[in-house]
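Q: What follows is a predicted protein model with its sequence.
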Amino acid sequence: MSGARIPPAAGSGISLEEQHRIERISGELRTGVAELGDLGPAISIFGSARVAEDSWEYRSAQSLGKLMAEAGVSVITGGGPGVMEAGNRGARSGEGRSIGLNITLPHEQLANPYVDTDIAFRYFFTRKFMLIRYAMGFAIYPGGMGTIDELFELLTLVQTGKLQPCPMVLVGHDYWSGLYNWLARECVTRGYIEPADLDLLEVVPDEEVAAEVLLDKIRR
């Protein structure tokens, strides 16, 4: 029967609690695929949830969302405030598809008001899978732990061949140049990564250059 739970087999080592968790994970993946399977060209925008509406990050991400929407490219964000809200807001003003993949947190994060397609996730890894799976490029604005986690997970997936090479732009020289230079100075010099690994990233000054890089590589 559709939707019926199958009890764990004797000796399987899978508890009922774990089976329920597996079902929830599977359900989140099915929902995401059903909603985004026909998406077409899209980018994901990452960045801090804590930036204010009058910050350059917000204004830039909003402009980038609009530029991408006007070029026929959908915008995916984490669905929350700050840079995420700005990207969705720009996509909507550019009459494009604005997608928010929200995460359920102890202190509830509500979807921003500029999301057209809102999908809520309980698990970070299923949400990150969807943020990556349906995007053809990525714009990473300044942010904290979550943003840096998303950036390095992307780099790891491409470096290890689990994800096809795709454009990744770090928007904001002042914020990202130090990290890029540290990777070159420390990681490359010590042999922890190859010089070519840094070619996966491009540090850009603003949304106009970001849009040029993303659209150029998406359209190839």
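A: It's in. Numbers count the residues shown, from 1 in each chain.

Q: alpha carbons only for contacts and neighbour counts from here, please
A: Noted.

Q: what's the longest helix in this protein?
A: helix 16-36 (DSSP state H).

Q: Just list what the following helix or strand past it packs against, helices and strands only.
A: Going down the chain from helix 16-36, the next helix or strand is strand 42-46, by DSSP states H and E. Secondary-structure packing of strand 42-46 (3 or more Cα pairs under 8 Å, 6 or more residues apart in numbering; DSSP states H and E): strand 74-77, helix 83-93, strand 137-140.

Q: Which residues does the helix or strand following the second one contact?
A: The reference is to helix 83-93. Per DSSP H and E, the first helix or strand lying C-terminal to helix 83-93 is strand 98-103. Residues outside strand 98-103 that contact it (Cα atoms under 8 Å, 6 or more residues apart in numbering) are 74-80, 88-89, 91-92, 109-111, 114-124, 127, 130-131.

Q: put this beside the first:
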Amino acid sequence: MSTAHDAERPVPAPRLRPAEGPGLHAVDEEERDYRRGPVRLRGSQRPTRTTDQRLLESDGPADWLHADPWRVLRIQAEFVEGFGALAELGPAISIFGSARTAREDPNYARAEEIGGRLAELGFAVITGGGPGIMEAGNKGAKEAGGVSVGLGIELPFEQGMNEWVDLGVDFRYFFARKTVFVKYSSGFVVMPGGFGTFDEMFEALCLIQTHKITKFPLILVDSGYWRGLLDWIRTTVADYGTISPGDLDLIQVVDTADEVIDVIRAARA
């Protein structure tokens, strides 16, 4: 029901654009297409300022730095920097494992030996660039005269690149970093580690299983460490029917540097 107050309220005139030819009717401005690149906007989605106007304004909050479109550009930049840095690297093997592994741990010495032996075969060695197993792999490669690469990641706690990295790239995003690992590696050597190591191992395993990557050796080192996980996959997971019986054949489990090198040589042949 209308009221006297309603009657006195001015009614805004619709924004119309003139007809543009014989037989054309005026169109409500709100219904016109507003195009911003590939995006088409109408009605309440129409902006009040153009993209150029917003670009050229010098004042205002910096919230845009944390907006999704800007994140997309940062993600793109990470791929460009990573691809550019490693494009001429040549054949490489990634070594994964715990950042918490002490230098006195036998697996530190084992990772160092593996890094050196891979370098002697002509492979660059890629790690996450941090301490522990990563440091050991980089150290072995560098001391053997090979190329030692670290792909670091921004974390809440400081890690930094270890001193044995010759070529280092830091990433904000795990998924961008993992893509670079896979793209420039001819195989993964997985030492004992925690959730980050599991993430990298299962990422590679999934890509091999789904044929996203082929002829890619995935080697787990230290059968005693991995036995419980593999037994669970072999029984509970396989019995439940969520993997195929032959999927575990995609993984090779070894205990020595000699065995790692044998697997890598066979894969290369």
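A: That came through, no problem. Since this is a predicted model, take the numbers as computed values, not measurements.

Q: picking that back up, what's the ChimeraX syntax to select whichever of the contacts of strand 98-103 of structure 1 are buried?
A: Only the buried entries of those go into this ChimeraX selection, using 16 or more other Cα atoms under 10 Å:
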select :74,75,76,77,78,79,80,88,89,91,92,111,114,115,116,118,119,120,121,127,130,131
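
Q: Wait, residue 120 of structure 1 touches residue 104, no?
A: Yes - Residue 120 of structure 1 is in contact with residue 104 according to Cα atoms under 8 Å; the separation is 6.8 Å.

Q: What's residue 90 of structure 1 aligned with over in structure 2?
A: Under the alignment (TM-score structural alignment), residue 90 of structure 1 pairs with residue 140 in structure 2.

Q: ok, now residue 22 of structure 1?
A: Counting by TM-score structural alignment, the partner of residue 22 of structure 1 is residue 72.

Q: How about the contacts made by the residue nearest to residue 84 of structure 1 when sequence neighbours are not counted?
A: The shortest distance from residue 84 of structure 1 to any non-neighbouring residue, by Cα to Cα, 6 or more residues apart in numbering, is to residue 77 (5.3 Å). Each residue near residue 77 of structure 1 by Cα under 8 Å, 6+ apart is listed here: 44, 45, 46, 84, 85, 87, 88, 99, 100, 101, 131.

Q: same question, residue 247 of structure 2
A: residue 209.

Q: What's the match for it in structure 1?
A: Under TM-score structural alignment, residue 247 of structure 2 pairs with residue 197 in structure 1.

Q: any idea how far residue 183 of structure 1 is from its match?
A: Residue 197 of structure 1 sits 10 Å away from residue 183 of structure 1, going by Cα to Cα, to the nearest Å.

Q: To which residue of structure 1 is residue 159 of structure 2 aligned?
A: So, by TM-score structural alignment, residue 159 of structure 2 is matched to residue 109.

Q: Its match and residue 80 touch, don't they?
A: Yes - with contact defined as Cα under 8 Å, residue 109 of structure 1 reaches residue 80; the gap is 6.5 Å.

Q: ok, how many other residues are close to the closest residue to residue 36 of structure 1 other than its chain neighbours?
A: The shortest distance from residue 36 of structure 1 to any non-neighbouring residue, by Cα to Cα, 6+ apart, is to residue 134 (7.2 Å). By the measure other Cα atoms under 10 Å, the count of residues near residue 134 of structure 1 is 21.

Q: How about the one 10 residues further on?
A: As a burial measure, residue 144 of structure 1 scores 12 neighbours (other Cα under 10 Å).

Q: same deal with residue 227 of structure 2?
A: Residue 227 of structure 2: 12 neighbours (other Cα under 10 Å).

Q: Can you name the residues in contact with stretch 113-121 of structure 1?
A: Outside stretch 113-121 of structure 1, the residues touching it (Cα under 8 Å, 6+ apart) are 28, 31-32, 79, 85, 88-89, 92, 97-104, 111, 127.

Q: Structure 2: which residue goes with residue 80 of structure 1?
A: That one, residue 80 of structure 1, aligns with residue 130 by TM-score structural alignment.

Q: which residue ranges form the helices in structure 2?
A: Under DSSP H, structure 2 gives helices at 4-8, 51-56, 68-86, 106-120, 133-143, 174-183, 195-209, 223-232, 238-240, 257-268.

Q: Including distance to residue 42 of structure 2, could these go into TSV?
A: Shown next, in TSV, are those (distance: least, Cα to Cα, whole Å):
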stretch	distance to residue 42 of structure 2
helix 4-8	28
helix 51-56	16
helix 68-86	20
helix 106-120	59
helix 133-143	53
helix 174-183	35
helix 195-209	42
helix 223-232	55
helix 238-240	51
helix 257-268	57
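
Q: Minimum distance to residue 189 of structure 2: which of the ones you listed has it?
A: helix 257-268 (7.8 Å; Cα to Cα).

Q: and that closest one, what does it pack onto?
A: helix 106-120, strand 218-221.

Q: and if we set it to 6 Å?
A: Helices and strands touching helix 257-268 of structure 2, as assessed by 3 or more Cα pairs under 6 Å, 6 or more residues apart in numbering; DSSP states H and E, are absent.

Q: got the angle for it vs helix 106-120?
A: Per axes from the mean of the first three to the mean of the last three Cα atoms, to 10 degrees, the angle that helix 257-268 of structure 2 makes with helix 106-120 is 40 degrees.

Q: Check the offset of helix 257-268 of structure 2 from the chain's centre.
A: Chain-centre distance of helix 257-268 of structure 2: 27 Å, with Cα atoms, centre = their mean, to the nearest Å.

Q: Contacts for that helix, please.
A: residue 114 (Cα atoms under 6 Å, 6 or more residues apart in numbering).

Q: So which bits of that helix are buried?
A: 257, 259, 260, 263, 264.

Q: Over to stretch 71-88 of structure 2?
A: 75, 78, 79, 82, 86.

Q: same question, stretch 38-53 of structure 1
A: Applying 16+ other Cα under 10 Å to stretch 38-53 of structure 1 flags 41, 42, 43, 44, 45, 46, 47, 48, 49, 51 as buried.

Q: number of nearby residues for residue 107 of structure 2?
A: The burial count for residue 107 of structure 2: 23, using other Cα under 10 Å.

Q: Could you find the counterpart of it in structure 1?
A: By TM-score structural alignment, residue 107 of structure 2 lines up with residue 57.
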